[in-house]
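# Here is a sequence with its predicted model. Questions after.
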Amino acid sequence: MTIFRVSGTLLFHRASNPRSTTLSAHATRGGRSLLCWEAEVSNEPQGFSGTAKNVVQATSISGGVHFHHNGFDAPVPHQLPTSIKHFTNRETILAGLNSLLDEPADGSTPTSLVVGSGGVGKTSLATYWAHRVRERFPDGDLYVDLHGYHDTRRVPPDDSLESILCALGVPGDRVPTDTDAKAAMYRSLLHGRRMLILLDNAATAEQVRPLLPDSPTCLVLVTSRNRLPSLLTREGAIQMALDVLPPEHAAELLRSTVGADRIDAEPEAASELARRCGYLPLALRIAGERLVSSPHLRISELVAEVAEERLDAFSTEDEFGSIRAVFASSYRALPPEAATLFRLLSLPESPDISVPAAAALAGLTSTRTRRLLETLVGAHLLDEHQPRRFRFHDLISTFAAECAEADATADERDAAVRRLLSWYLHAMISASWKVAPEFTRIELDHPEPIGDVPEFTDRATALHWYDDERQNLLAAIRLASARDERVFAVQLPVELFAFLLTRRRVTDWLETHRIGLTAARARGDHLAEAWLLTSVAIAHRTCGDYESSLSDLERAVQLWQRFGPEWAQAWALRDLGAVYHQLGRHTEADEALETAQAMHVALGDEWGEATALSALALTECHIDQFDEALMHLERAIEIRRSQGDRRNEGTCLSHIGMVLGEMGRTDEAVERIEQALEIHHEVEFAYGAALSHERLADLFDRNGQADRAREHRRIAAELYDDLGVPHSLSA
């Protein structure tokens, strides 16, 4: 060791070049330590020369200055994992990462956070991009798998720093024992160097933060299943989210893995396999590897296996690499309350769920439930696909159902389902009163309401709530049937009537009422059975199945006469008269309709009276009693307007237009039907609009206006198709 005794100014050179010698300087005065310093200097003869940014000056030093060589040269690390061979549809994310290279540094370390669910391809994407740009970082690249989602393998910052320092050439006996000291040495060694750091599988910001080099010449890429929001707010990280692949790109990934010949030989099976994989890259790769390793296995055979075995079909030799293991590690990392909600969310088997519905399911407040939902979204176990609406990806839903079966008792599952069904029931009752306040309803003994039952300000808001929840309500009715919750299996279809009458989704109508009727008969609930029969008869009549409608109504009339109120008997009779009319049994139609109308008048039921008059007018028009038909329709529309019933006012106008058209008063007919169309659009009554367009087409055909007739017929056909209503119109 060479010892220098100096007095005055001493310059220390700090070099970022890894091909350098590390020197330490120690100055004393009067036996007291004044300065300790370590610096790397070039091995060239002019080692102490340099610019202002890499020279440190110490003045007025008197004492011993010691210089010594540390005995090691820092290597240039290249630690990136092997890049994947097959890669597809991540151009937007790659472009975003590329933009980090082009942006001028602001003094902080450019950091990108790639987030997404387990198996979505975060590591693959990060590794692929890092290999593409590694030449931009001549001082090397570092890789640390933080194993953030493995209970026993999670890497703490202290261990990560130690492995990094070793990779940078620091001898083991020179690595500090304290975590903060390790982080300080790490930042010192990377300062001024151009290095790429990939931190994979981070679970928390605390795992990442000590590994940020705080040097604008470095770039850090982090992957995580969590959103790690504090990295965004405190460190200024840029977040990029990965989702499952679109169907066409999932097929492309299978093609590149399996080979074009096999995919082209079974294109439909390949599409179904991609769907069964939930378009998740990891599942697609496992399926592809299975096909590659089994050249005689048909894709359709693998599809059948996946359909039967579900997640078992995606097992691998690597205990941590299967789909179930990947999801399980994310599930185990959840706080207990969030894990409970995760399990319960699988029970409805519905397309999505709102915050209030989830709160009822969990038995919690909406505020608390919202926070737990955010936790699940942050862990990428749930997707907020619309504001305040949440859903699972397919395979995660399957895994959540497994967790519910394994980790929740049967009583817990049953109680959660009842809470949810009760919430949907009372929410639907609340909405139906806004949609059809004029309806008379049968009395049902409803279960107690659960949670925050929504209140609706107007008809449109209530209808749009139904539109948002329609598929979930269907799922709830199926769930009630599957779990033998007969009260809900009856009452949910009964309370659905106002929405079915307005929206006319006939397939929904038929399915829900089959379930409701089965449950009502099993419970011996004659009133509910009579209601459901009278209701479903409208669906059969809408579909042109008049014989089924007739059978429903004949049974309903018997039940109402034995068990029901008089207004309900009148309802069934007037609908029976409408069916007789469609079957050409006009005498029976007149008799039934006149009887029903008289009953409504005697009861003071103007809404029922107007409905009976409208049906009677259609029968009268068919037998050329046009004046009587118009008289009855004018009385009906008067009642509709007095009650503010815009939907049925529009229907009356359309009927009047049809009668005027039969009378040859074409211009008046078109005017009335066009007025009806305006109302149909205003109240969003698509079935009424379809019927009015069909009537206009008939009118224009008679007048030789073929082009106008064709356009109205096309619109009517499209509306019927959307509703699922059978028709014979050519679009």
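Cool, got the structure.
# CA only for contacts and neighbour counts going forward, please
Will do.
# how about residue 248, what does it touch?
By C-alpha atoms under 8 Å, 6 or more residues apart in numbering, residue 248 lies in contact with nothing.
# host element of it?
Residue 248 is part of helix 247-258 when elements are defined by DSSP states H and E.
# Just after that helix, pick out the following helix or strand.
helix 260-265.
# Show the subsequent helix or strand relative to that next one.
Assigned by DSSP H and E, the successor of helix 260-265 is helix 267-276.
# Buried by neighbour count: which residues of the helix holding residue 248 qualify?
249-255, 257-258 (16 or more other C-alpha atoms under 10 Å).
# export the residues you listed to CSV and tack on distance to residue 414?
Formatted as CSV, these follow (distance: C-alpha to C-alpha, whole Å):
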residue, distance to residue 414
249, 40
250, 37
251, 39
252, 42
253, 41
254, 40
255, 44
257, 44
258, 44
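# farthest pair in these?
The span of the buried residues of helix 247-258, defined through C-alpha to C-alpha, is set by 249 and 258 at 14.0 Å.
# Against residue 239, how distant is residue 589?
68 Å (C-alpha to C-alpha, to the nearest Å).
# Between those two, which is the more surrounded one?
residue 589 (26 against 18; other C-alpha atoms under 10 Å).
# Who are the contact partners of that one?
Counted by C-alpha under 8 Å, 6+ apart, residue 589 has contacts 576-581, 616, 619.
# I'd guess residue 536 is in a strand, am I close?
No: applying DSSP: H, G, I helix; E, B strand; the rest coil, one finds residue 536 to be helix, outside a strand.
# That one: neighbour count?
25.
# try it against this one:
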Amino acid sequence: MRFTVLGPVRAWRGDTELALGPPKQRALLALLLVRAGSPVSLSDMVDVLWPQGPPKSATNVVRHHVGSLRRLLAPETPTGEDRAVGTVARYSGGYRLDPQTGGLDLLVFRRLAARARQAASEGSPKTATDLYDEALALWRGPIADGVPADIRGHPVFTAIDDECVSVVRDAAVDALTAGTPDRVLAPLRRATTSHPLDEPLQARLVLVLAAAGRRAEALATYRAVRDRLAEELGIAPGRELTEAHQRVLDQDPSDVWRSGTPPGPDSGDAPAPRRRPRAETPSGARTPAPHPAQLPADLPVFAGRRSELARALALLPELDHPAATPEATVITTIEGMAGVGKTSLAVHWAHRVAHRFPDGQLYANLRGFDPAGAAVEPGDVLRAFLHGLSVHPHDMPAGPDAQAGLYRSLLTHRRVLVLLDNARDSAQVRPLLPGSPGSLVIVTSRRRLQGLITADGAHSLTLGPLGDAEAREVLAQRIGAQRIAAEPAAVEAVIALCGRLPLALVIVAAHSTAGPGLPLASIAAELRAGHGSLDAFSGDEADVRAVFSWSHRALTPVATRLFRLLALHPGPDVSRSAATSLTALRPGEARAALTALVRSHLLIEHATGRYTSHDLLRAYADELLYAEESEQGRREALGRLLDHVLRTAQAAVDLLFPHRVERETPPPCRAGSAPEPLTGRESAAAWLTVELPGLLALIERAATCGFPVHAWQLALALELFLDRRGLREEQITVQRVALAAAERHDDRLGRAHLHRTLGFALHRIGVDSEAASHLGSALDLFTALGHSDGQARTLRSLAFLANSRACHQEALEHYAQALAHYRATDDLSRQAGVFNEIGWTHILRGEHHEALAQCTTAVALHQKTGDINGEAAAWDSLGYAHHHLRQHAHALDCYRQALVLFREIGDRALEADTLGHIGDTLHEQGNHTAARSSWGQAAAILAEWGHPDTCQLLKKLRDAAADPP
């Protein structure tokens, strides 16, 4: 596969260009391409595709487009192969696309640009120019051309455009230095046309034109830019553009360029400073107008955070030019958990834009989460800032209010950058805000500073762990690219074990550089040995445990207990309702505690009402759990959580599969625990889908922590849902875990149920001998227990197994015994289910007329009992019998009856099954176009879940590709 996004969005398979579908689908592909190799969450996809706000159907539309792209990009790749190169794969709650090496122009562009910069740094401008020339040849127009303009305006795309412009700037420098200005003229013209007010870019064009012998055009370009700046912005050209003009007038632009220090990619953004009046104190006395420069040193090895930095830089366009009059001071909060790199990003950003604030930069560490608990008072910071602004101690007014007034007065009509690091809350920050427009305030905190956002209009930038590529870059900057390249597997392990947390990566890098001969594989092994605790991340210079404790100690007792109890939940995230049951809090108390944890960045609310946290924070919470919570307290909390999920799961499957789910009475519910309120089939399906990873993990935790009944009943509740989703391996794993727990506690009822469910699941993957053994054990146990329904269900599973072996008479005998059990209990719905299965057996025997009779009886009984799901299944069987009798019109009528019912109850798995059958009948009728459409709809449904049956449908579509319409 080949893709382009540096211009029109296009894709090729071999030499064949693919039709990328409707605009939203093309835009989704463009988003996956610009984020190539990194997962994109569903929420991010919705945010990008609907800039004006998403419709209610947005998530479903995205999933439909994902399915379409999968079929388009890799029609021969089984959907379950989620990491297949060149297709859209499920990953970490979202989707990602991994193009082949050299298969995406953006990745090639970046690789060439990096090599060019390296050559320039090594004093080889000619080599750099050659590489830049090759890179810029890939830039063929506006990024993601062909995607709707409002979508292309999203920062995820504009950041790529900025990246290309930055490369053009660098290329211009090296082309001038190498004496080959013509090489960069074409891309420079294109860049300046699309960025007519970018003074550094226009300055480079002026110099390149002059160096290429086009002095008159260079002067005309300068005049045009000068006039445009005056007309549109009311300002004069800045320093760089003015100097470029003077160099052209001196008739030696290339020599002048080489004799000076070329500005970097960002230093050229500086406008000419305006003359400003000196500030006056409230008493009218003049004070000096110094230019404090208090920023901490920028990291010499800052890496990563490109998208966050681009978003931060995008907040400042109104400050680009001195004549602009911003409506207010720009305030930005950078928030995130401890160790995520907030200060590093803030300091790096501040240095990048410091030239835009000619009146100085102020800095203070507010120590909001200092281990000693002594946060800096705002008054102390005010006095330090006033000293930095050259206010003599004798002139310092008394009292914080007067000092704040003087501070604001001194900043009036000035443009100052204020960096406030490690803020405790909004109240600590507010006295330090300038009172007039034109300045920038950057605040870092481990909490969400909602007060600044709400009352002061602050922008919020939340940092999460680094992406994989950025994490590698952090390590490479510190331990060297050669060591990274030499042990790629170990690097991946180190990054995963560090959770892509910058602080942890830096600590590991420091450890590795202390022993340069130490293989990275050894470091990875050391981390594995310490994983599950924070011991591997402790050291003389930094201690992650101590850093986390600073945030933790600032919480209320209720929030701290919730934080440590959340370690009991083994899933990837937890719902607000589950957290409420876990802690036995009232809903309002739980919501407040969760909000406090989110604001402290000890939790992330990644979706409404759903919370997750970093692995290191989980490890820290686990340490607190065992250090501060009694064994009885831990057991009661886990019991409440298991009561919550078991009862909610049982309610969900009752809503989805009434008349078809087997369950036993759950254990008594503990005080403080309550099931999730479900309003219908849709909410039940949504809850099971979202909670499934956590439910599977909780089965194992229940089994190993002394809750065997919860383990096997939860496994039993999920049986049909897992089977419909085609999650066979997950089904077998949890059934084995639950069965082992029931056996350890000699729970015969649990053993009976789990032998049956495990036997059925093993048969699904073709392990029939073990399946028969488990089903035999189940039948013996249910018979010994006198459990009539269990016996009947097991007999039906044995019949299913017999039919797969073509032992149809044996299957009919099992069904007859099952029917007798249901007649004895007058269970009409399950009798109807058996009649349908008997009818299917007759289809397998070729006895289609007998099948019609049995399935018609099933339809009537299901209609009598109101079992819509069973009725739909019976209609599908009737259609299948008519199909084999070549009564195609009757078959389609029956299938469509089934389809309406499956859609009514939201059973998408059996909807897909029926759509597949409709496609078969249409194809046999000769209606190939409609058949392909029906198969395609079925495949799209199953592909969303990675269902194994998707492969069969894709094969039908491939085989039918050459069919006439």
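That came through, no problem. Keep in mind it's a predicted model, so treat the numbers as computed, not measured.
# ok so, going back, go through the contacts of residue 589 of structure 1 and name the one nearest residue 80 of structure 1.
Distances from residue 80 of structure 1 to those, taken by C-alpha to C-alpha, are shortest for residue 579, at 74.7 Å.
# now that we're looking at whichever residue in structure 2 pairs up with the closest one, how far away is residue 814 of structure 2 from it?
Using TM-score structural alignment, the equivalent of residue 579 of structure 1 in structure 2 is residue 801. According to C-alpha to C-alpha, residue 801 of structure 2 and residue 814 of structure 2 sit 10 Å apart.
# Give me the more crowded residue out of these two.
residue 801 (25 against 21).
# Look up the closest residue to that one, ignoring the ones flanking it.
Spatial nearest neighbour of residue 801 of structure 2, excluding adjacent residues (C-alpha to C-alpha, 6 or more residues apart in numbering): residue 763 at 6.8 Å.
# what lines up against that neighbour once you look at structure 1?
In structure 1, residue 763 of structure 2 lands on residue 541 (TM-score structural alignment).
# Which parts of the stretch 501-650 of structure 1 are helices?
506-523, 526-542, 546-563, 566-582, 586-603, 606-622, 626-642, 646-662 (DSSP state H, counting those that start in this stretch).
# quick one on the thing from earlier: how much space between the match of residue 763 of structure 2 and residue 685 of structure 1?
Distance from residue 541 of structure 1 to residue 685 of structure 1, by C-alpha to C-alpha: 17 Å.
# Tally up the residues packed near whatever residue of structure 2 lines up with residue 221 of structure 1, please.
Structural correspondence for residue 221 of structure 1 with respect to structure 2 (TM-score structural alignment): residue 442. By other C-alpha under 10 Å, the residues close to residue 442 of structure 2 number 23.
# Please enumerate the strands of structure 1.
Per DSSP state E, structure 1 carries strands over the ranges 2-13, 20-29, 32-42, 55-67, 111-115, 141-145, 196-202, 219-224, 238-241, 353-354, 383-386, 389-391.
# Kindly reformat those as CSV containing distance to residue 632 of structure 1.
CSV is the format used below for the strands of structure 1 (distance: least, C-alpha to C-alpha, whole Å):
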stretch, distance to residue 632 of structure 1
strand 2-13, 104
strand 20-29, 103
strand 32-42, 102
strand 55-67, 102
strand 111-115, 66
strand 141-145, 80
strand 196-202, 74
strand 219-224, 70
strand 238-241, 63
strand 353-354, 46
strand 383-386, 47
strand 389-391, 47
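# counterpart of the lengthiest helix in structure 1 in structure 2, which residues?
Ordering each helix of structure 1 by length in residues (DSSP state H) puts helix 410-435 first. Here helix 410-435 of structure 1 aligns to structure 2 at residues 631-656, judged by TM-score structural alignment.
# quick one: buried residues of that stretch?
634-656.
# Please tell me how far the aligned residue in structure 1 for residue 383 of structure 2 sits from residue 173 of structure 1.
Counting by TM-score structural alignment, residue 383 of structure 2 corresponds to residue 162 in structure 1. Distance of residue 162 of structure 1 to residue 173 of structure 1, computed by C-alpha to C-alpha: 11 Å.
# In terms of neighbours, single out the busier of these two.
Higher neighbour count among residue 162 of structure 1 and residue 173: residue 162, with 20 against 7, using other C-alpha under 10 Å.
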